[in-house]
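**Student:** test case, fold it:
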Amino acid sequence: MHSVSILSALLAIGAGVVSGATTCTSDIKISEPTPIIDCDVVDADVVVDENLSGSLSIEGPKQFKKDFTVRNATKLIGISSSSINSIGGTMRLEGLQLLSSLNMQALKSVNNLQLINLPQLSGLTFGTSGVTKCSSITITDTFINDLSGLNIATADTIDISNNAKLTTFNSDLVNVTQSLKLTNNGNTMQVNMSRLQTAGDVQFRQVKSFDAPVLSQVESIKFNDSPELLSVSANNLTSISASLTFINNKKLSNVSFAALTTIKGDMTIQNNTALQSVEGFPNLKTVGNILLGGSFQKVKLDSLKDVQGSVTVTSTTDISSFCKFFDDAKSNNNIRGKESCTSNNKNANQGNGSGGTSNGGKNKEDAAGIVSVNTALLGLAVFAGIAQML
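**Tutor:** Got it, this is the predicted structure:
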């Protein structure tokens, strides 16, 4: 009798039916478009058979405590549920070539949301208030043009990349503890993060604008390879615990960090050909290393008191007056490492610090040593830029 019960249960699972319990504790494989899962809570992994086609509708369960995985079901066109309100593990939808509808009307909480390689999915439906709790979000290679279904205040990691139709990111995020990446989406993506206060590693690529008026602390900020980016301001930001980077943003003409006092790592501004002046850092006092290369007409860092490493500055124009500022800072031991500042360098936007006119009278280091140090610093910056593009 006992063996018959076990056999009946196994047959029920194979047919997409789980019965007789408030909480299900055995893994479930869904192989029918309208499975009967007769329990409020599924404390087990739920996997959808990759051969399932048409529209999948899951009704009944309120919570999936572990993972919900739909992968390589290339004939599936829709996923819906009006009952599931939370997923305690990972919700992973990947390689669903025909999926065009995701409608989870009751879903409010997902621990880890992964939407990967969904070329037909253009939007998310997560009910009136949307998903309000999620620690990790990955959305990449989709047709999504609207993320209004995500209303997250705090997250650990967010990676939104290669979504060609996504041109706006309006977010209520307050805190991103580890990393925020918005890369290679719509070429004119506008980023509005009006409530963001703190963040870890922030990376942007191919964005047009960035607005984070209350951002006060961040680990690092990188704006690279954004041909339509015109200006960046974060005027409430006071401290960057790692690096600040602007590389290859050909239309960037204004950078403003009015309250910034400390960059503990590198400050790199290189090959932004429309940036005529670097003067948006009026309160910057402490920097790890400085690498500036471009077509600057004016460079102004009046509050700078301590560069813990090296300074390399080069421009296609004559910046001799500002080079004197750096020479004096080196003489006064405000720059602890090497210092080099050159004008009229035709290669200043190509990562080459040599070839210009030296403007230093007080820095008497060996010329070969200067070139070696500059080449190393600029080489590192180029390597960093390449690594961020990979």
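
**Student:** going forward, measure contacts between C-alpha atoms and count neighbours the same way
**Tutor:** Fine.

**Student:** could you report the distance from Val232 to Lys285?
**Tutor:** Plainly put, Val232 is 20 Å away from Lys285 if you go by CA to CA, to the nearest Å.

**Student:** got a list of what the residue nearest to Gly130 when sequence neighbours are not counted touches?
**Tutor:** Nearest non-adjacent residue to Gly130, counting by CA to CA, 6 or more residues apart in numbering: Gly149, 4.6 Å away. Taking CA atoms under 8 Å, 6 or more residues apart in numbering, we find Gly149 in contact with 124-127, 129-131.

**Student:** let's see this one next, to set against the first:
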Amino acid sequence: MRLSSRFYLFTSFTAWSVVIAGATPAVCGAPEYIIETQNDLDVLSNCQVVNGSIIMNTSSATSLNFNRIETITGDLIIRNNNYLASVALTSISSVGGELRFEKLTRLASVYAPQLANVGQLTMRILPNLQGIRFDKGIKKAHKLTIEDTQLSTLAGISLNTTDTMVIVNNNYLREVDMPYLESVESKFYVSYNAREISVTLPRLKTVGDMTIQRVAHLQLSNLEEVKGFLGFLNSTLQDISCPNITRIGQSLFFIGNQELTSLNFKQLESIGGTFMIANSAALAQIKGYDKLKTVAGSIDFTGNFSSVELPKLRDVKGGLNIQTTSSDFTCPFRQSDGIIKGKSFVCRGSVDNPRQSKESSFDDDDFDELLGNGTIKGSKNSTSPVKQSGAAKVDSRPFRLVTFFLVLVSGFAHLL
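**Tutor:** Sure, this is the predicted structure:
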């Protein structure tokens, strides 16, 4: 519904009539309100509850103030504006649908001191956004996407549970601190933010798929179950510790973590897909898997390590590929012991150029077709220098390799 002066008179009369009659809050109902200016928004100034959605698709407005509105039952979408510098959601406490700020190239601040609940929070392609004021704290959101901003912190966003959390291409973001987050049902991705970023999730117990990429500090001490895959890529982490995790539903992989020296997954018993470690030059020993019994896919380790310790491992349904440059390496498996069920069996040291299994080979076109717009490696529309500039470029080929491999092996491990 496009707002007009005639609608303004009707809405004002209706809203104030309700207030005078003593029935509050004043409710304005229409499936959709289309706004272009602050004057359009002022038409709703007497509405405490908007029973519908408010949408700004294109505009030249430089600021927006949502006045007395407290609740929006539908979506609040503001996008495609090259002039908008600030948005004030002064009284809004709840957005039942999606709260979306997208492609607002000059937006510098969002002020929402009362906001606590949103159905979905999306902040994408906001290259000048440095400040968000969620003073009360957003505690409920089914999906959170923060992409291509100048935010240095997510203070004010403190979820307990969510379905999806994607935080990518924020070059100034130095921390993701979610002290009360306990579960992520579907996907958790942190990738291509500030190189020194710290990810702190002290209460997280369960997650669907989780990818941690280019991270310096990590806290996952209470993680117990990963229903999908778990991956750590191109990070400067020296230690990766998930001491309470017992099960990973799909694959576990460590790729391109050049400073990694130790792993602690001492309670892990099963991996539902492939177990891969590659391009982690400082990792001298592969250990910390005291209770690992089964791997439903393959094992693929390449690097400079001198030993592999998997003392309880009894069943690998896929193949084995262990290659290391170390001359001190002794293979802990024998093809005749029956642990490795797959057809391929490579396990040796003193290898000049350790290679990952041929089963994971593919080209870039295959990868691009597989991932579509490539959420983890960056959006097509992203303005992030990480994607466009060579100065901050991170080698994505290990991630290309492992992503294709994971999808392939997860579906066909039983055929190996």
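
**Student:** after superposition, what is the TM-score?
**Tutor:** The TM-score (TM-score structural alignment, normalised by the length of structure 1) is 0.85; 355 aligned residues with a CA RMSD of 2.6 Å.

**Student:** coming back round to it: neighbour-wise, give me the winner out of the contacts of Gly149 of structure 1.
**Tutor:** In terms of neighbours by other CA atoms under 10 Å, the contacts of Gly149 of structure 1 top out with Phe126 at 25 neighbours.

**Student:** show me what contacts the aligned residue in structure 2 for that residue?
**Tutor:** In structure 2, the residue matched to Phe126 of structure 1 (TM-score structural alignment) is Phe134. Listed by CA under 8 Å, 6+ apart, the contact set of Phe134 of structure 2 reads 111-116, 155-157.

**Student:** over to Leu89 of structure 2?
**Tutor:** Counting by CA under 8 Å, 6+ apart, Leu89 of structure 2 touches 65-67, 110-113.

**Student:** do the same with Ile269 of structure 1
**Tutor:** Residues near Ile269 of structure 1 by CA under 8 Å, 6+ apart: 245-247, 291-294.

**Student:** how would you label Val386 of structure 2: helix, strand or coil?
**Tutor:** The three-state label given to Val386 of structure 2 by DSSP: H, G, I helix; E, B strand; the rest coil is helix.

**Student:** that one against Ser191, yeah?
**Tutor:** No - Val386 of structure 2 is beyond contact range of Ser191, at 10.6 Å (criterion: CA atoms under 8 Å).

**Student:** all strands for the stretch 1-150 of structure 2, in order.
**Tutor:** Applying DSSP state E, counting those that start in this stretch to the stretch 1-150 of structure 2 gives strands spanning 27-34, 49-56, 63-65, 71-72, 76-81, 86-88, 94-104, 109-111, 117-126, 131-133, 143-149.

**Student:** contacts only, for the aligned residue in structure 1 for Leu115 of structure 2.
**Tutor:** Residue pairing (TM-score structural alignment): Leu115 of structure 2 is matched to Leu107 of structure 1. Neighbour list for Leu107 of structure 1: 83-86, 126-127, 130-131 [criterion: CA under 8 Å, 6+ apart].

**Student:** go on, Thr312 of structure 1?
**Tutor:** Neighbours of Thr312 of structure 1 in contact, by CA under 8 Å, 6+ apart: 290-292, 339-341, 353, 374, 377.

**Student:** could you see which of the residues you listed carry over to structure 2?
**Tutor:** Among these, the contacts conserved in structure 2 (both residues aligned by TM-score structural alignment, their matches' CA atoms under 8 Å) are 290-292, 339-341, 353, 374.

**Student:** measure the most centrally placed residue in structure 2 to Ile146 of structure 2 for me?
**Tutor:** The residue lying closest to the centre of structure 2 (CA atoms, centre = their mean) is Tyr189, at 2.2 Å. As for Tyr189 of structure 2, its distance to Ile146 of structure 2 is 10 Å (criterion: CA to CA).

**Student:** what touches both of those two?
**Tutor:** Residues touching both Tyr189 of structure 2 and Ile146 (CA under 8 Å, 6+ apart) are 166-168.

**Student:** the strands of the stretch 1-150 of structure 2: which one's closest to Phe265 of structure 2?
**Tutor:** Smallest distance to Phe265 of structure 2 across the strands of the stretch 1-150 of structure 2 (CA to CA): 28.1 Å, for strand 143-149.

**Student:** with structure 1 superposed, average distance for the helix or strand just after the closest one?
**Tutor:** Past strand 143-149 of structure 2, further along toward the C-terminus, the next helix or strand under DSSP states H and E is strand 161-168. Mean deviation of strand 161-168 of structure 2 from its aligned counterpart in structure 1 after superposition (mean CA distance after the TM-score superposition for structure 1): 0.3 Å.

**Student:** now do strand 161-168 of structure 2: distance to the chain's middle.
**Tutor:** Mean-position distance between strand 161-168 of structure 2 and its chain equals 5 Å (CA atoms, centre = their mean, to the nearest Å).

**Student:** whereabouts in structure 1 does it align?
**Tutor:** Against structure 1, the aligned range for strand 161-168 of structure 2 is residues 154-161 (TM-score structural alignment).

**Student:** give me the residues contacting the matching stretch.
**Tutor:** Contacts for stretch 154-161 of structure 1 (CA under 8 Å, 6+ apart): 133-141, 173-185.

**Student:** cool, and stretch 66-79 of structure 2?
**Tutor:** With CA under 8 Å, 6+ apart as the criterion, stretch 66-79 of structure 2 contacts 41-42, 44-58, 88-104.

**Student:** hmm, which of these are the buried ones?
**Tutor:** In terms of neighbour count (16 or more other CA atoms under 10 Å), the buried residues within these are 41-42, 44-56, 58, 88-104.

**Student:** got the end-to-end distance for stretch 310-326 of structure 1?
**Tutor:** 11 Å.

**Student:** can you give me the end-to-end distance of stretch 208-219 of structure 2?
**Tutor:** Length of stretch 208-219 of structure 2, first residue to last, CA to CA: 17 Å.
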